[in-house]
Structures are given as structure tokens and as C-alpha cells.
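A.B. asks: Predicted model and sequence follow; I will ask about them next.
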Amino acid sequence: MLRFAANLTLLYPDLGFAERIGAAARDGFDGLECQFPYDWPAAELATRATDAGLPWVLINTPAGDWAGGERGLAALPGRETEFRRGIDTALAYADALGCRRLHTLAGVMPDGADRQRCLATYAENLAWAARQAVGAGCDILIEPLNPRDVPGYLLATQADAHRWVQVIGAPNLKVQMDLYHCQVSEGDLATKLRQHLPSGRVGHLQIAGVPGRHEPDDGELNAPYLFALIDRLATGHDLDPCWIGAEYNPRRGAAPGGTAAGLGWLAAARAPHVVV
């Protein structure tokens, strides 16, 4: 069964962050995710989600100086202590929220950085994070980001991410497969889904329209076909529920009600489809 999580960092920009939880419930989402919840008390976010009847599905671990262009710390030599503090913080939030998926960003390679040293740092940090998370019943997720939006990011392809999961070998280290980033970087989404979903290494999916990162039905993706294919693959490979995060910028921007006005794709996703 497909379940859809509203990404509260991007959706409902006309509302305060905590108020977005109730809006997601009213609009028919099944769960919640966000990039960085750390500016809000975990207890309040947990209570609001419980009141709305929606689970927290995914949060990101702290990612450094986001406003300054940093996109994660896991592969940055010399930042290990900060990275590990961030994992501890994320695990505390995950415990309070009842969230079991933590996306850990690798980072953008600094100018002049020794790539091999960055890769070694990444391996050590991922293995450490997975060990800390397993006791909390959490998965650590890694996600390839496309080089158009995030130049210099360590992971750009699905193959890269799956290779890391295999190399580290931790059962709770998995791939976050964002179909927007995958389409921009590689394309051939249906083949990628058929290849990777049955592997057991995919812990979460996300989607947005391409090229504008708006609603999934805005642009070149055939969202109904992809949803039907994911549903079939998930059913056939014991991925129930299969969570898909709606991580996009509403094309109506911050206009009041703009997010709700663009949710025709969500209603369509509930309808039965045939995969050819």
C-alpha cells in the first residue's frame, strides 16, 4: 500500500510550521516529514501530530550551515564531532516524535578537498551513525542529490548510494530514493525502480515534478504510472507500507490555500491504475 507523507518544510508555506500538520491531515496525507524540525520543541510537534492522527515518517539530521551553502557534514573531514552531536540530537527528536527514519546528508566537497579523505570520513561516519541508530530502532538514510541543484554533492547516482549501503553492511543503513533527483541526474525511472526496490535497500521514496520541482503532475513525469509501478513492486516485495514523501514547492507558492489547490495528483494516486 502506498502512503504519502507531506514534507512540511516545503508544503503549506502560507502557514506557520506547526499549523501545517493539521493542514496535511485535512488534505488527506497519511504522514509527515520535514527537513529540519530543530527550531520547534519536539514535544509540541509530537502532540500536534498525534492530535492530527498522522505519524512522523522522516526527518533530516542536522546538516551544518544550510544558509551558508553546506549540505551535510558526514563526508567533511574535521567536522566529525559536530556530525556526531547532530546524530545525537536527531535521535532524541526521533524518539520524541516516534520517527524511525533519519536522512543524513553527505555534504558538498569543499574546494581543494582530498576526495579520498572525504570518502574515508563518510564511511566512518555512516558506520558510526548506523550503530547509534540501531539501538533506537531507526534507519539511517542516504540520498543522491542531482548536480544541477547541488553541485559538488558527494552522492549523485542511485548506484553510488546503493554501493555505500553494501560496503557499510549495516542492516539499518538504506537509500532514500528521490525520484525528482533521480530523473534529473539519470532518468529511466521505471528501470531504476525495478532494479532497486526489490533489493531491500530502499527505505523511503520522495517525488516532485521535473524540471520545476513542483507538484508531481507538473512536468515530464508520468506520476500515475510511477505510483502504480511502485505499488506493484512494493506489494511483490514485502514493502508495506511504502512511504512516498511529497517534497516539492507548490506552484501557487505561498498563496493562501495554494498547496491544497494543487493536490489533484494525490486524489489521482488513490485511484486504481494498470501498469503496462
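C.D. replies: Sure, I can see it.
A.B. asks: going forward, measure contacts and count neighbours with C-alpha atoms only.
C.D. replies: OK.
A.B. asks: Wait, a helix at residue 183?
C.D. replies: Yes - residue state for residue 183 (DSSP: H, G, I helix; E, B strand; the rest coil) corresponds to a helix.
A.B. asks: Leaving out sequence neighbours, find the closest residue to it.
C.D. replies: Among residues not flanking residue 183 along the chain, residue 189 sits closest, at 6.3 Å (C-alpha to C-alpha, 6 or more residues apart in numbering).
A.B. asks: Same check on residue 71?
C.D. replies: Nearest to residue 71 is residue 107, by C-alpha to C-alpha, 6+ apart, at 4.7 Å.
A.B. asks: on that earlier part again, the residue nearest to residue 183 touches residue 182, doesn't it?
C.D. replies: Yes - under the contact definition of C-alpha atoms under 8 Å, residue 189 touches residue 182, with a separation of 7.1 Å.
A.B. asks: These two: which is more packed in?
C.D. replies: The neighbour comparison of residue 189 against residue 182 (other C-alpha atoms under 10 Å) goes to residue 182, with 21 against 15.
A.B. asks: how about the more buried one, what does it touch?
C.D. replies: 144-146, 157-158, 189 (C-alpha atoms under 8 Å, 6 or more residues apart in numbering).
A.B. asks: Structure two is appended below for comparative analysis:
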Amino acid sequence: MPKFAANLSMMFTEVPFLARFKAARAAGFTAVEYLFPYAEDKAAIAAELKAQGLTQALFNMPPGDWEAGERGLASLPGRESEFRAGVATALAYAEALGCRQLHAMAGLRQAGVSAEQHEATYVANIQYAADQAAKQDVLVLLEPINSRDMPGYFLSTQVQAEALLEKIDRPNVRIQLDFYHCQIMEGDLTRTIDRLWGKFSHIQIASVPERHEPDQGEINYPWLFDYLDAKGYDGYLGCEYRPRGNTEAGLGWFAPWADKE
């Protein structure tokens, strides 16, 4: 049976962040994810997770100056010290929240920096992050992000992520397979699942092209859910979508899997 994690950066934004945990559980979710937890006290988040009986499925390592447009540090030469500090911060939150997966955003390509320099920096940084994360039995995830939503992002295709996995060569590094991004960049989702089987540990979903609820658009999500179930996927499906309107009003698609206990 598919397991879904509500993305609290996009869903239930009708209420403040710490109130979204209760709203997600009331809607039937048993797990949550979000972009970043660092604006909140980790003990306060941990208390909400415990109170609501929720699993923390995933969050991102610090991305640099998000408000200034930075989208990660992992591939940026000269920012290694800041990246390593972010790894330590993320792992401290992961320990407090019982989270076993962290996504390291790659960052935007920089003027005057070659593709080879970006890649070498990325590989070395992810190796460092993976070695640190292994001490807590945490996975480090690589997520290709489409070039329409995030122009200039270093990592944009599953093919590139596969090649990087080999170069990184760490047992606790996986791909974060976002069907929304993958459909825009590559499509062929079923064959991509088959090709990447064993290399990804988290999936994210949203409609294409509008990134709304997964009940419309060009991806047949019910079919993919059944396909993943038949193959034995036991990870979470992160609902990283922007609701068309009120979050709860758009959850009709989720009703068959909601935990109402």
C-alpha cells in the first residue's frame, strides 16, 4: 500500500508551520516532509511529530542564502566550509526529529566555473556528507530538478544523477525521484522506475504541468501507485505540490489511502 508524506512547505499553508503537523495528521497523513526546518526550534518540531504520531520522512540541508536566490551549495567551489557546517546542522536536526533521509541541494551553475569543477566539488561534498551521515545511519539524497522551474540548476536529469552516484560511490547515497521534475525533463516514468530500481529511496509527486494535486494533468498517478506497489516500493511518496485552493478541499485523491484512526 502506498505511504504518503505531506509536504508542509506547500500544503496546509492556511495555518502556521507548527500547526501544519496536526492538520496533516487530521487529514490522514502518517508522515511529513518539508524544505527546511531551520527557522524553528528542533525540540518544538520533535514535540509536534510525537504529539501527532508522525514520521519525519525527509528535509533539505541548508541551501545557502535562499532569499537571495541561492539553491544549494553542494556543487559550488569555494563554499565547502559552509556546506560542511550545513551538514552538521542538518544532522543535528535529523537526530532530534528521527529523520533518516536528507536531501543536499546541488546549487546553481556559477559564471566562470566549468562543468567539471562543479562536478568535482559536488562529488567531494556529497562524499563528505555521506560519511558524516553514515554515523547516524542517515541517507543522503540527490534530486534532479527541472530546468524550467529552476534554470541553471547543476543537477537536472536522472541520467546525470545515475552517473554521479557511481562517482560518489557511497552506500548511503540515493536518488530522490521526483516524478514532476522527471516528467518535464525526461518522461518515460515507468521505464525510469525500472532502470533506477534500488537506486532511489524517496519519491515526490505533483501534477504536470501545473504542479497541483496528482489527480489531473498528464501523469497517470493511480497507475504509477499500483505499479510501485506491485514492485514492492516501501518508501514514502512525498506530496510536494501546490494545492489548487484550500489544501483539505483538494484531498479527494488521497481518500483511499488516508489513515483516519
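C.D. replies: Right, received. Where do you want to start? Just so it is clear, the structure is predicted and the values come from calculations on it, not from any experiment.
A.B. asks: Overlay them and tell me the TM-score.
C.D. replies: Overlay of the two chains. TM-score (TM-score structural alignment, normalised by the length of the second structure): 0.96; 258 aligned residues with a C-alpha RMSD of 1.1 Å.
A.B. asks: How about the secondary structure of the residue of the first structure positioned farthest from its centre?
C.D. replies: Farthest-out residue of the first structure from its mean C-alpha position, per C-alpha atoms, centre = their mean: residue 112, at 29.0 Å. The three-state label for residue 112 of the first structure, taken from three-state DSSP, comes out as coil.
A.B. asks: Tell me if I'm right that residue 165 of the second structure and residue 173 touch.
C.D. replies: Yes - distance between residue 165 of the second structure and residue 173: 7.2 Å, which falls inside the contact criterion (C-alpha under 8 Å).
A.B. asks: Which residue of the two possesses the greater neighbour count?
C.D. replies: Taking other C-alpha under 10 Å, residue 165 of the second structure and residue 173 do not tie; residue 173 has more neighbours (28 against 20).
A.B. asks: in stretch 133-149 of the second structure, what counts as buried?
C.D. replies: Across stretch 133-149 of the second structure, burial judged by 16 or more other C-alpha atoms under 10 Å covers 133-134, 138-147.
A.B. asks: for stretch 105-112 of the first structure, same thing?
C.D. replies: Taking 16+ other C-alpha under 10 Å as the neighbour-count basis, stretch 105-112 of the first structure is seen to contain the buried residues 105-109.
A.B. asks: same question, stretch 231-250 of the first structure
C.D. replies: Of the residues in stretch 231-250 of the first structure, those with enough neighbours to count as buried (16+ other C-alpha under 10 Å) are 231-234, 239, 242-250.
A.B. asks: Surely residue 90 of the first structure is in contact with residue 61?
C.D. replies: Yes - with contacts counted by C-alpha under 8 Å, residue 90 of the first structure reaches residue 61, the gap being 5.3 Å.
A.B. asks: more crowded one of these two?
C.D. replies: Counted by other C-alpha under 10 Å, residue 90 of the first structure and residue 61 do not tie: residue 61 has more neighbours, with 30 against 24.
A.B. asks: so that one sits right up against residue 104, yeah?
C.D. replies: Yes - in this structure, residue 61 of the first structure is within contact of residue 104 by C-alpha under 8 Å, at 5.4 Å.
A.B. asks: on that earlier part again, just to be sure, which of the buried residues of stretch 133-149 of the second structure are found in helices?
C.D. replies: Using DSSP state H to define helices, the subset of those located there is 133-134.
A.B. asks: Now render the buried residues of stretch 133-149 of the second structure as JSON lines, adding distance to residue 205 of the second structure.
C.D. replies: JSON lines is the format used below for these (distance: C-alpha to C-alpha, whole Å):
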{"residue": "133", "distance to residue 205 of the second structure": "26"}
{"residue": "134", "distance to residue 205 of the second structure": "27"}
{"residue": "138", "distance to residue 205 of the second structure": "22"}
{"residue": "139", "distance to residue 205 of the second structure": "20"}
{"residue": "140", "distance to residue 205 of the second structure": "19"}
{"residue": "141", "distance to residue 205 of the second structure": "16"}
{"residue": "142", "distance to residue 205 of the second structure": "16"}
{"residue": "143", "distance to residue 205 of the second structure": "13"}
{"residue": "144", "distance to residue 205 of the second structure": "13"}
{"residue": "145", "distance to residue 205 of the second structure": "13"}
{"residue": "146", "distance to residue 205 of the second structure": "14"}
{"residue": "147", "distance to residue 205 of the second structure": "17"}
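A.B. asks: Let me know the closest of the buried residues of stretch 105-112 of the first structure to residue 261 of the first structure.
C.D. replies: Closest approach to residue 261 of the first structure among those (C-alpha to C-alpha): residue 105, at 31.4 Å.
A.B. asks: contacting residues for the closest residue to the closest one other than its chain neighbours?
C.D. replies: Taking C-alpha to C-alpha, 6+ apart, and ignoring the residues beside it in sequence, residue 105 of the first structure has residue 72 as its nearest neighbour in space, at 4.3 Å. By C-alpha under 8 Å, 6+ apart, the contact set of residue 72 of the first structure is 62-64, 104-108.
A.B. asks: so which of these persist in the second structure?
C.D. replies: Among the contacts of residue 72 of the first structure, the contacts conserved in the second structure (both residues aligned by TM-score structural alignment, their matches' C-alpha atoms under 8 Å) are 62-64, 104-108.
A.B. asks: Residue 118 of the first structure versus the residue farthest from the centre of the first structure, what's the distance?
C.D. replies: 11 Å (C-alpha to C-alpha, to the nearest Å).
A.B. asks: got it, and residue 195 of the first structure?
C.D. replies: Residue 195 of the first structure sits at a distance of 28 Å from residue 118 of the first structure (criterion: C-alpha to C-alpha).
A.B. asks: higher neighbour count, those two?
C.D. replies: Under the neighbour definition other C-alpha under 10 Å, residue 195 of the first structure and residue 118 were set side by side, and residue 118 has more, 21 against 10.
A.B. asks: mean deviation (superposed) between the helix or strand containing that one and the second structure, please.
C.D. replies: Assigned by DSSP states H and E, residue 118 of the first structure falls within helix 115-134. Between helix 115-134 of the first structure and the corresponding residues of the second structure, superposition yields a mean separation of 0.7 Å, by mean C-alpha distance after the TM-score superposition for the first structure.
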